[in-house]
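Asks: What would the 3D arrangement of this be:
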Amino acid sequence: MSASEHPAVARPRRSRRSRVVGALVAVAAAGALAGAMAEPASAGSAPAAPATPKLQNCGWNEAGGDDGRASYEHCATDTNVWIQVTRWARGDYHRCVGPGRTILDYDATGAWYDSNFRGGLCSHPGDTA
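Replies: Sure, this is the predicted structure:
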């Protein structure tokens, strides 16, 4: 009987869950290390790809942006959601918005995601209720 097979020397078995968690931690650490060790672009390299347009702040954005209009920025990339829009001197309403920036009414005074309205998700950006 070898030393590794001896019951007094045998290591305790780790659970499958702890092995999976350990493997995930190792992969994440390796990815972070690889990113940190990447060489910076040299002056003679090809130009970088244009950056995607930076989103404003997610959620409600006051009027006064590039076009002077209030907007709602939906930052998720794979869902359409219902927002509630408040307006000055007119009634509030719900609107379905997709990912990205949605320009709101000229008199909008606020907008927020409404998870309680029809479950929060919708199918057709632009729909109102």
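Asks: okay, CA-based contacts and neighbour counts for the rest of this
Replies: Noted.
Asks: what sits against the residue nearest the centre of the chain?
Replies: For the chain, the residue nearest the mean C-alpha position is Ala76 (4.9 Å; Cα atoms, centre = their mean). Residues in contact with Ala76 (Cα atoms under 8 Å, 6 or more residues apart in numbering) are 99-100.
Asks: Next, the second sequence, to be compared with the first:
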Amino acid sequence: MKAQDSSFTRFARRGPRLGLAAFALAGALACAVAAPASAAPDRINACGWNKGTGGERAFYEHCANDTNVWIQVKRWPRGDYHRCVGPGRTNLDFDATGAWYDSTYRGGLCSHPGDTGP
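Replies: The predicted structure follows:
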């Protein structure tokens, strides 16, 4: 009869494999955290309102690739307005303080990016 392995013996045999996997995972996480944002070749902005930073103007990022939508742009001290935007980045006014998709304005969808409404 073959003697059964003790739980310690089974753990000891798995130990080096688990240790190597944990070390590889820790290294991958460290590289991901340490990599600067500028290292990414094509930085994808967050969908929706993006406050400009470092001298960059505020913009709206429309992430769908097959629709044009109405957004409401909030400005201060001037008044708010609606604007039709297509897929991708749309630069906003210098005094824009917010922007969001407005599904209630003319049904939410529009035909001609750049059109504006009250």
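Asks: re earlier: tell me the counterpart of the residue nearest to the centre of structure 1 in structure 2.
Replies: Using TM-score structural alignment, the partner of Ala76 of structure 1 in structure 2 is Ala64.
Asks: any idea how far that match is from Gly107 of structure 2?
Replies: Ala64 of structure 2 sits 17 Å away from Gly107 of structure 2, going by Cα to Cα, to the nearest Å.
Asks: in stretch 67-87 of structure 2, what counts as buried?
Replies: Across stretch 67-87 of structure 2, burial judged by 16 or more other Cα atoms under 10 Å covers 68-75, 80, 82-87.
Asks: got it, and stretch 88-107 of structure 2?
Replies: Result for stretch 88-107 of structure 2 [16+ other Cα under 10 Å]: buried residues 89-90, 92, 96-102.
Asks: Of the residues you listed, which belong to strands?
Replies: Within the buried residues of stretch 88-107 of structure 2, membership in strands is found for 89-90, 96-101, as judged by DSSP state E.
Asks: any chance of those residues in a markdown table, with distance to Gly52 of structure 2 too?
Replies: Formatted as a markdown table, these follow (distance: Cα to Cα, whole Å):
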| residue | distance to Gly52 of structure 2 |
| --- | --- |
| Arg89 | 12 |
| Thr90 | 12 |
| Ala96 | 10 |
| Thr97 | 10 |
| Gly98 | 11 |
| Ala99 | 12 |
| Trp100 | 15 |
| Tyr101 | 18 |
